[in-house]
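>>> got a predicted model here, sequence first, then my questions.
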Amino acid sequence: MKAPIIFFCILLLNVMPYMRPCSAYVNLYLSSKEVQKLLGLPAEMYYIRNDEINWYALNFSLLIPPKVNDLFFTWECSEGQKVPYSVVIKISNDAAIPNFNLNIASHGFIPTTTQDFAISLPCSGKVEAEVYISIILNVTLSKDNTSTLIFLRKKTCLNEMGNDYVLLNTLPEIANSSSIFYIAMSCAAILIVILGILIIIYYLKDDKCKSTDGSGSAPTTTTTTTFLAALPRNGLNASCYGSFRRIPSYSLLNDDRSKNLQERIAELTIQRFKVHLNNIVMEGTFGRIYQGSYNNDNGSEEAVIIKTVADHASQVQISLLLQEGMSMYAVNHKHILSILRVSIEDHTPPFLLYPFNNNTNLKTFLQKCKVSSEGVHHTLTTQEVVHMALQIIKAMQHLHKKHLLHKDLAARNCVVDDKLNIQLADNALSRDLFPSDYHCLGDNENRPVKWLALESLLQKTFTAASDVWSFGVLLWELTTLAQQPYIEIDPFEVAAYLKDGYRLAQPINCPDELFAVMAYCWAMNAEERPTFTQLHVCLQEFYAQLTKYV
């Protein structure tokens, strides 16, 4: 009898390290420091608390900022018991993240004291991609019961990471407090000099503008300008022009919304893992437009355009993106590209999603239509130009019915597909993507100076009539294939130039009838400008005349 008892005791001694009493618990979580880094929240996130698995937390895919390379997990096994584990890491894109480093063994036992383990996931810097990372952890929480935990992560890798970020351990050390003082004083002196130069430039420009206003004479350049008095009036019938003055212009609109920005965003917010970035369509200093896809609630995938900003964008730029992107919130019209969804999870740069129907920016499309060394990409006929203008008018009519003003109507804020179907878009990121179209007149505000009505320039007054003025410039862009308006006029001189009665010149091959419509959009008095309803009647009549000969 003793032999079986001895054998059983030996077997029990070998198995005991793998047996755990009910008082032994496993905890695995993200520390408050790690959660602050990834989510911006001062709290711990538990995946396992006292052997209870938080499957809800495991369902979320956390976004890793491009500049974050190391992920830290905290774990422990109480009561000194041995709990075996194994870990496997899978990466979707080996070119973006060719190697990873795990500072623990791929299998072993969970430590009996509170410890951290880290996973290093540095980007190669050679490709730009969204990388999906799965951290698969197998843990034996009880006898004959192994649980598989999958931690989902997504990291955006950039081409320029090596230029944009500096490793902390390569920063020079500051020896003592005296060196800090001298560095601070040097920075302050440089800042004062820069501010002084900016103030001098501002006053010089201001004096220049004032002298132009007081002189009463117009600029001498006349190659791209004309007087309103020289407008052709023989194209359209007289009744159309008479209606411009008989019918009063659209009343002052109020663009205050019934819901605040936070409530609008909350209605459209989706989880970040449902959005997939494919390729960059346009890129500025801090703004980016991607083509991508979005998973609907019914499981289908929808092609979208995504507006976002880079990680180095300021909070002001992020706020401006949200405000301008939500400006046409809940506006449904076939000629308006309204926002579809928003993703602002994890305190990362927000994603603004718009429907994508193989369309492109109207301004870049028009520029490609110009004759180049490779030939003509596409030649726009007068009929096509008028048809495109009519679509924009319909969009603006609907917008004004909703008591909304656009305030930045231009080709850069429209999209077009291969069948010349136009959709009006908001102006989110336009200042960054088209910087030559915006100017600061010393008031610390970037504005589309050469598209604005005179009252918008001088008093910052925006009405339906000021949108009509901007439409006239947009119509000029269509006929010139997106030439820069008033290219020879200094932005500081535009207001004086317009006050003296000068306007854009009639483009080459532009019919008199079409240019007359533009010119009436630029009437000095806002009440003398046509409404979009009147513009639609006149251009529809002109379009009908054009189609008779086709």
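Received the coordinates, thanks. Numbers count the residues shown, from 1 in each chain.
>>> C-alpha from now on. contacts and neighbour counts both.
Noted.
>>> now the strands for the stretch 1-150 of the chain?
26-30, 45-49, 52-53, 61-64, 70-77, 84-91, 101-102, 107-109, 115-120, 129-142, 145-157 (DSSP state E, counting those that start in this stretch).
>>> same check, this time on the stretch 351-500 of the chain
For the stretch 351-500 of the chain, the strands defined by DSSP E, counting those that start in this stretch cover 351-355, 360-361, 371-372, 375-376, 414-416, 422-424, 439-440, 446-447.
>>> check which helices and strands the longest one sits against.
Judged by 3 or more Cα pairs under 8 Å, 6 or more residues apart in numbering; DSSP states H and E, the packing partners of strand 351-355 are strand 301-309, strand 341-343.
>>> for L498, find the nearest of those.
Among the helices and strands packed on strand 351-355, the nearest to L498 by Cα to Cα is strand 301-309 (34.7 Å).
>>> show the subsequent helix or strand relative to the closest one.
Next helix or strand after strand 301-309 toward the C-terminus (DSSP states H and E): helix 315-325.
>>> now that following helix: buried residues?
317-318, 321-322, 325 (16 or more other Cα atoms under 10 Å).
>>> residues contacting it, please?
Residues from elsewhere that reach helix 315-325 (Cα atoms under 8 Å, 6 or more residues apart in numbering): 261, 308-309, 339, 349-350, 352, 426-429.
>>> want to compare, so here's the second one:
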Amino acid sequence: MGDKFFLFSFLLCLPLAKAGLNFFISQQESFRVLGLVAELAYVRDGSINDVAQHFVVPVPAHIHELCFVWVNADPKSVKYSIFTKDNSMQSVNHVSLNISNQGVVPREPQIFCLLLPCTTILPSKLEVSMKINFTSFNNVTVLNVVMKKDCSSEELRNVEQDVLSKVIPAEDSSFMLYVAVGVAFGILVVSLAAASCFLCPKHNLCHQQPPRTIVPSGTALYSPVQATCNEDLGAATLCVSDPAAHQIVIEDKTSFRLQRNNIHIGSTLLEGTFGSIFHATLQIPCQPLKDVIVKTVKHNAAEMQVKLMMEEGTRFQDLVHPNIYPLIGIVDGDGSRPLLVYPSVTYGNLKTPHKCTLCFRWLLYCRGSLDGSLPHPLCTQDLVTIALHVLRGVQYLHQQNIIHKDLATRNCVIDDQFHVKLTDMALSRDFFPNDYHCLGDNENRPIKWMAMESLTRREFSTSSDIWSFGVVLWEVTTLAQQPYVEIDPFEVGRVLRDGYRLTQPVNCPDELYAIMAYCWASSKNERPTAPQLYRELHQFHHQLNEYI
């Protein structure tokens, strides 16, 4: 234990070297996996840290992957080859990387991950070693990283079988037989459920139909109780809830409560100290299964943390807009931890995608996506389009007299059509601890995204949201760099009063930076409104298209 604390105290808060090869576990990843706010550096400026190399990383049972950051800032290119080995005593290696096993170390900081599943194939005490050969001209440097994971829980092994299916192909034809039988059984169950919906006696509800309700945008929401049939809405037969528990409509806005047995929790997508995000499936009677995302708190969460998640997570539940990430259901009131249910999104949020196999920041991933994994590399038009999507969501919130108070890329999600949607800030403090700071007042706040009046006087308005949007635009343009990284949080208020602002990003057009600076006017009355900003950005986007 003493060696561990010596190691982390030695590596705490080391800056990224400006030259040479660097290979490390970031502070955020170290906090997620080990619970320590420290950067574990294996190679610093071309020199291997022997203490780190002999440190065995204890990976918790619920962590499915371990992610590393690397960059070669030296003028000489460095080739790499990676070999992984586990203690399963089998010829097949059951751990997997999300990058190729050989190539060239990137010139910009990039993140890659090592999948560490727990399955019945692997030992209960999983040991994995990763050997990396770095080659520059004729010089070869060998680095060894050793990890251990406790996979003794049978429940955990069953949960992580889906991870294994992405890593290990089926080698036995009997495996395909089991899959086929399972699929056939699933189809049979769904068919029987659909038949029960369409064949139930119609006269049961003829004289006790529930009051007719209007759902905006044609959205039908159903309560999770015994399904019956109702033809009140026309010729089409719809499965709806029992009349006593019919969908709730308040001032033409929908709210939706679910039962816990409607939600089937799957793999963990994001893990915090007291909160978690899961992939799940939503099953409503007579409706097809739907992939969803579930936010919840752990059993060790305090009552205050539960209350805060519910307050922040339900702010957008009645809103309907293409650029707002909707809350589609709530599980609460049954004595267990509450669940917030959202639609599934392909790429997660702009800062950390939900796909475990991608586990690096989405914008940073785009920065290094030269392998064709995206339809095309992001250009300035794409970045401005992302900003326009965010701004449309901001404009809608302001029309609804709602102040977001925490605009940032971490609170924006992106779907498979690359549409960006604003989210609430529920559990963001837990998932992104490096983005929030407590200035001695026992309140974690996004200091480096906040307007001057919000920092000093706790004043929040549409103008303070516009300031934060300027920081979001800077994040998008820099592909998710950390704002004011060189400034201590306690000094942010002072340097802003002195006129200091975020510098113009590399390759950022002057016109785009002028729009950012427009958002950071000291006086809130001098900042643009969301409609004014939208017109400016839209015009700039049009000019870019004309130029191309």
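Alright, I've got the coordinates. This one's a predicted model, so the numbers in the text were calculated from it and none came from an experiment.
>>> TM-score for this pair?
Scored against TM-score structural alignment, normalised by the length of the second structure, the superposed chains reach a TM-score of 0.52; 302 aligned residues with a Cα RMSD of 2.9 Å.
>>> could you dump the strands of the stretch 1-150 of the first structure into a markdown table with mean neighbour count added?
Output for the strands of the stretch 1-150 of the first structure, formatted as a markdown table (neighbours: other Cα atoms under 10 Å):
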| stretch | mean neighbour count |
| --- | --- |
| strand 26-30 | 20 |
| strand 45-49 | 19 |
| strand 52-53 | 16 |
| strand 61-64 | 21 |
| strand 70-77 | 18 |
| strand 84-91 | 16 |
| strand 101-102 | 14 |
| strand 107-109 | 15 |
| strand 115-120 | 15 |
| strand 129-142 | 18 |
| strand 145-157 | 17 |
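>>> hmm, back to that, nearest to I135 of the first structure among the contacts of helix 315-325 of the first structure?
Nearest to I135 of the first structure out of the contacts of helix 315-325 of the first structure is P349 (Cα to Cα; 24.3 Å).
>>> distance of the nearest residue to the closest one once chain neighbours are set aside relative to L11 of the first structure?
Leaving aside its chain neighbours, P349 of the first structure sits nearest to V309 (6.0 Å; criterion: Cα to Cα, 6 or more residues apart in numbering). Per Cα to Cα, to the nearest Å, V309 of the first structure is found 62 Å from L11 of the first structure.
>>> now swap in E445 of the first structure and tell me
Distance, E445 of the first structure to L11 of the first structure, using Cα to Cα: 80 Å.
>>> one step back: which of the contacts of helix 315-325 of the first structure lies closest to Y486 of the first structure?
Within those, proximity to Y486 of the first structure (Cα to Cα) peaks at N427, which comes in at 21.1 Å.
>>> residue range for the helix or strand hosting I111 of the second structure in the first structure?
Using DSSP H and E, I111 of the second structure sits in strand 110-115. Aligned by TM-score structural alignment, strand 110-115 of the second structure falls on no residue of the first structure.
>>> next SSE after that strand?
strand 125-136.
>>> mind listing what's buried in that next one?
126-135.
>>> A strand includes F278 of the second structure, no?
Yes - checked against DSSP: H, G, I helix; E, B strand; the rest coil, F278 of the second structure lies within a strand.
>>> wait, it sits on H264?
No - F278 of the second structure is beyond contact range of H264, at 9.9 Å (criterion: Cα atoms under 8 Å).
>>> of these two, who's got more company?
F278 (20 against 15; other Cα atoms under 10 Å).
>>> to which residue of the first structure is the more buried one aligned?
Superposed on the first structure with TM-score structural alignment, F278 of the second structure falls opposite Y290.
>>> ok, for its match, nearest residue in space, not its chain neighbours?
Closest residue in space to Y290 of the first structure, ignoring its immediate chain neighbours: I280 at 4.3 Å, by Cα to Cα, 6+ apart.
>>> picking up where we left off before, can you pull the contacts of the match of F278 of the second structure?
The contact partners of Y290 of the first structure, taken as Cα under 8 Å, 6+ apart, are 277-282, 305-307.
>>> mind checking how far it is from C538 of the first structure?
38 Å.
>>> quick one on the thing from earlier: make CSV from the helices and strands packed on strand 351-355 of the first structure and add mean neighbour count and distance to S456 of the first structure to it.
Listed next are these as CSV, based on neighbours: other Cα atoms under 10 Å; distance: least, Cα to Cα, whole Å:
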stretch, mean neighbour count, distance to S456 of the first structure
strand 301-309, 22, 27
strand 341-343, 23, 31
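>>> I'd like those as CSV, with distance to E527 of the first structure appended.
Putting these into CSV (distance: least, Cα to Cα, whole Å) gives the following:
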stretch, distance to E527 of the first structure
strand 301-309, 37
strand 341-343, 38
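>>> for M45 of the first structure, which of these is the nearest?
strand 341-343 (21.3 Å).
>>> what does the closest one rub up against?
Identification of contacts with strand 341-343 of the first structure by Cα under 8 Å, 6+ apart yields 265, 268-272, 350-354.
>>> mean deviation, it versus the second structure?
Averaged over the aligned pairs, strand 341-343 of the first structure sits 0.4 Å from the second structure after superposition, using mean Cα distance after the TM-score superposition for the first structure.
>>> what does that strand correspond to over in the second structure?
Using TM-score structural alignment, strand 341-343 of the first structure lines up with residues 329-331 of the second structure.
>>> before we move on, the earlier item: mind putting the strands of the stretch 1-150 of the first structure in a markdown table, distance to N298 of the first structure included?
Compiled in a markdown table, the strands of the stretch 1-150 of the first structure are given as follows (distance: least, Cα to Cα, whole Å):
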| stretch | distance to N298 of the first structure |
| --- | --- |
| strand 26-30 | 32 |
| strand 45-49 | 28 |
| strand 52-53 | 28 |
| strand 61-64 | 19 |
| strand 70-77 | 33 |
| strand 84-91 | 27 |
| strand 101-102 | 38 |
| strand 107-109 | 39 |
| strand 115-120 | 35 |
| strand 129-142 | 22 |
| strand 145-157 | 22 |
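>>> quick one: which of those strands is nearest T381 of the first structure?
T381 of the first structure sits nearest to strand 129-142 of all those, at 40.5 Å, using Cα to Cα.
>>> strands of the stretch 151-300 of the second structure, start to end?
Per DSSP E, counting those that start in this stretch, the stretch 151-300 of the second structure carries strands over the ranges 228-230, 238-240, 248-250, 253-255, 263-271, 275-282, 290-297.
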